[in-house]
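**Student:** how does the following fold in three dimensions:
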Amino acid sequence: MPVHTRPPLPSRVHRILAVASLAVGLCVAAPASQAQAQAPLKAVASFSILGDLVRQVGGERVGVDVLVGPGGDAHVFQPSPAQARLVAQANVVFSNGLGFEGWMSRLLKTAGYKGEQVVVSKGVRALKEAEGHDHDEPRGHKQGAHAHGGSDPHAWQSVSNTKVFVRNIAQGLCRADPGGCNIYEDNATRYVAKLDALDGEIRAAWSPIPVAQRKVITSHDAFGYYARDHGVKFLAPQGVSTESEASARGVAQLVRQIRQEKIKALFVESISDPRLIEQIGRETGVKPSGALYSDSLSAPGGEAATYLDMMRFNTRALTSAVRGQ
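**Tutor:** Next comes the predicted model:
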């Protein structure tokens, strides 16, 4: 009869160590795969204001790259090969629409992009190029409007429009990442509440100022939606695009109007060449009141680093200027 003996101690130790090693390996693999599953969704936004809105809705679940960064001008932007590669790797691409990014379709084609595309202005009632502005304004700047098919693309200057943007962003993120949909919808709901509060602040800031006094000169027609919402008369030597050129006749008419109506608020824009506004200031004796943020946020940590900050900053600057302060 064979005698059963225990395996030598070393072989038993080896087996125990092997089992322990396998268990450790499984424990390490589980968090790694979990981390991989939770890697941020890759989103690309066309310009800085839109990038901020996507970050507000996406939260930590979404990594956002912006093509036209703070201080950049999307009207004249030319994408680089590196940015085409960035788009090619994205899960979702967000654009304003309304002709604002005339370069976007070429970029998507160059990148071979086949993922989710979200036009955030979908559902917004677009203003036509002269709508929201005074009809007696200088007529020598129509060229820029044609670049946008006759529409004013600066829809984010209305807080009510921005709420539409936010809902479209949430829906786009849900399509690209269904597992995070509850998070995106909750973030959007909280941010819309902040936008409602912001809208109330802006209306309260303008309410004591007589409508006849609400007259402002800016570099280009970027504030038509703000004008519509708050009864402000904006005049500009350029059209809705910074690519357009102000005509001598239009500028001369604007100078006469400033003198006749005693307009006090004269602003350059953060993305625009200030020389034309400075020239108008010299001819009218009206000192420029500073810069407004129309198509771009400020750098991180600046006075207009988020959409909420930008709208508050612009409103403070505008209401102070029209009062002559």
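**Student:** C-alpha from now on. contacts and neighbour counts both.
**Tutor:** OK.
**Student:** just how off-centre is stretch 209-229 within its chain?
**Tutor:** Computed by CA atoms, centre = their mean, to the nearest Å, the chain-centroid distance of stretch 209-229 equals 20 Å.
**Student:** got the buried residues for it?
**Tutor:** 213-229 (16 or more other CA atoms under 10 Å).
**Student:** show residues contacting stretch 268-276.
**Tutor:** Residues from elsewhere that reach stretch 268-276 (CA atoms under 8 Å, 6 or more residues apart in numbering): 71-73, 218-219, 242, 277, 288, 290-296.
**Student:** which SS class is the residue lying closest to Gly149 once chain neighbours are set aside?
**Tutor:** Distances taken as CA to CA, 6 or more residues apart in numbering place Gly99 nearest to Gly149, at 6.8 Å, with adjacent residues excluded. Of the three states, Gly99 takes coil under DSSP: H, G, I helix; E, B strand; the rest coil.
**Student:** let's see this one next to it:
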Amino acid sequence: MKLSPSLYALLAGLALTTQAADKLPVVASFSILGDLVQQVGGDKVAVQTLVGPDGDAHVYQPSPRDGKTLASAKLLVVNGLAFEGWMERLARASQYKGARVVASDKVKTHTMAEDEHGHDDHDHGHDHGKVDPHAWQNPANIHIYVANIAAGLSRADPANAAYYQQRAASYGKELQALEQWADKEVASIPAAKRRVITSHDAFGYLGQRFKIQFLAPQGMNTEAEASAKGVGKLIQQAKREGIKAIFVENVSNPKLLEQISRETGAKVGGRLYSDALSQPSGVAGSYLAMMRYNIATLVAGMRQN
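**Tutor:** You can find the predicted model right below:
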């Protein structure tokens, strides 16, 4: 029997609705976590991300739609380390009753000394304190993130626990390949040249992992104000040390770095992806793509120092 177009569309819609209903509804706080949840959850999860590609989770203001999205979820995945300062308000407003995974749980945190990157004069009134929340910038930490996500999915959906664990293990091999490649790339740059200026202090973990010194006019939060004195010190250091590797970030206003570029004579290089992925079709549409792009961009910039 040949179905009419309208009946066919209705049946197709019902099939999609049934398929979606069979998936575990998960909310991730921002795009990088959304990708990791999707990598581990595969076709068993329906992931919705609150702060999307190129979005700044530091200054995000949840919408009523976010409340509805969270209220319908069975699992919430957050970074933790005070990164999502707005999350508790949203959880209370939406009366969220589901489980929660803190992806950074058990990560060895990086503690930022006030003068570590030359910005001791900054206003840290809106900062995260001294604990750096950007733990995902060290790919070694993503093994922990993925293990926590797999455990959370398994608790929320025990019937598919083996599936989640298998996908987590497979992704772990991809992370290992990324680290091996990155180690080789960064090793091609002499230690004395491993200095980079970025918009805000989002790369502390990456700096520790690959022995790169990152300098930034802002603190760990994009809301933090960079003082004129702090920026002046950074410009002097860039001139003194011949730092040419200057990069804007996809979540930051480029004006401050453009000023530093003008006064040092160093050209602003490519864009780095710090707190958010690019659009799916972009160069940093997944965590693995983001890290490969960032490392390649940083290495090319440091060669100019």
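**Student:** what sits against the one residue sitting closest to the centre of the second structure?
**Tutor:** The second structure has Asp275 as the residue nearest its centroid, 3.8 Å off, counting by CA atoms, centre = their mean. Asp275 of the second structure sits next to Ile32, Asp54, Gly55, Asp56, Ala57, His134, Ala202, Val251 when contact means CA under 8 Å, 6+ apart.
**Student:** count the neighbours of the last one for me.
**Tutor:** In this case it means Val251 of the second structure. 22 (other CA atoms under 10 Å).
**Student:** so what corresponds to Ile217 of the first structure in the second structure?
**Tutor:** Under the alignment (TM-score structural alignment), Ile217 of the first structure pairs with Ile197 of the second structure.
**Student:** for Val240 of the first structure, same thing?
**Tutor:** Using TM-score structural alignment, Val240 of the first structure lines up with Met220 in the second structure.
**Student:** also Gln83 of the first structure?
**Tutor:** Using TM-score structural alignment, Gln83 of the first structure lines up with Asp66 in the second structure.
**Student:** in the first structure, what residue corresponds to the residue nearest to the centre of the second structure?
**Tutor:** So, by TM-score structural alignment, Asp275 of the second structure is matched to Asp295.
**Student:** and its match, which of the three is it?
**Tutor:** Asp295 of the first structure is classified as coil under three-state DSSP.
**Student:** distance of the aligned partner of the residue nearest to Gly149 of the first structure in the second structure relative to Asn221 of the second structure?
**Tutor:** Aligned by TM-score structural alignment, Gly99 of the first structure pairs with Ala82 of the second structure. Counting by CA to CA, to the nearest Å, the separation of Ala82 of the second structure from Asn221 of the second structure is 11 Å.
**Student:** which neighbours do the two share?
**Tutor:** The contact sets of Ala82 of the second structure and Asn221 overlap at His128 (CA under 8 Å, 6+ apart).
**Student:** more crowded one of those two?
**Tutor:** Asn221 (23 against 16).
**Student:** ok, that one - contacts?
**Tutor:** By CA under 8 Å, 6+ apart, the neighbours of Asn221 of the second structure are His58, His126, Asp127, His128, His200, Asp201.
**Student:** check Leu36 of the second structure too.
**Tutor:** Residues near Leu36 of the second structure by CA under 8 Å, 6+ apart: Val146, Tyr287.
**Student:** residue in the first structure paired with it?
**Tutor:** In the first structure, Leu36 of the second structure lands on Leu53 (TM-score structural alignment).
**Student:** who's in contact with the match of Val240 of the first structure?
**Tutor:** Taking CA under 8 Å, 6+ apart, one finds Asp127, His128, Asp132, His200, Asp201, Ala202 in contact with Met220 of the second structure.
**Student:** show me where the stretch 101-250 of the first structure has strands.
**Tutor:** Counting by DSSP state E, counting those that start in this stretch, the stretch 101-250 of the first structure has strands at residues 116-119, 215-217, 233-235.
**Student:** pretty sure Asn79 of the second structure sits against Ala103.
**Tutor:** Yes. Between Asn79 of the second structure and Ala103 there is a contact at 5.1 Å, judged by CA atoms under 8 Å.
**Student:** more neighbours: which of these two?
**Tutor:** Ala103 (27 against 22).
**Student:** which residue packs closest to the aligned partner of that one in the first structure, ignoring adjacent ones?
**Tutor:** The alignment partner of Ala103 of the second structure in the first structure, by TM-score structural alignment, is Val120. Nearest in space to Val120 of the first structure, with sequence neighbours left out and distances taken as CA to CA, 6+ apart, is Phe165 at 4.8 Å.
**Student:** what about the one you found, how many neighbours?
**Tutor:** A count of nearby residues for Phe165 of the first structure, using other CA under 10 Å, gives 26.
**Student:** name all residues that make contact with it.
**Tutor:** So Phe165 of the first structure contacts Val120, Ser121, Lys122 (CA under 8 Å, 6+ apart).
**Student:** can you check Leu206 of the second structure too?
**Tutor:** Here Leu206 of the second structure is in contact with Gln137, Asn138, Ile212 (CA under 8 Å, 6+ apart).
**Student:** my read: the second one touches Tyr205, true?
**Tutor:** It refers to Asn138 of the second structure. Yes. With contact defined as CA under 8 Å, Asn138 of the second structure reaches Tyr205; the gap is 5.2 Å.
**Student:** quick check: the aligned residue for Ala252 of the first structure in the second structure?
**Tutor:** Match for Ala252 of the first structure (TM-score structural alignment): Gly232.
**Student:** distance of its match from Lys267 of the second structure?
**Tutor:** 17 Å.
**Student:** just Ser274 of the second structure next, same as before
**Tutor:** From Ser274 of the second structure over to Lys267 of the second structure the distance is 20 Å, taken as CA to CA.
**Student:** these two: which is more packed in?
**Tutor:** A count of neighbours by other CA under 10 Å puts Ser274 above the other of Ser274 of the second structure and Lys267, at 26 against 16.
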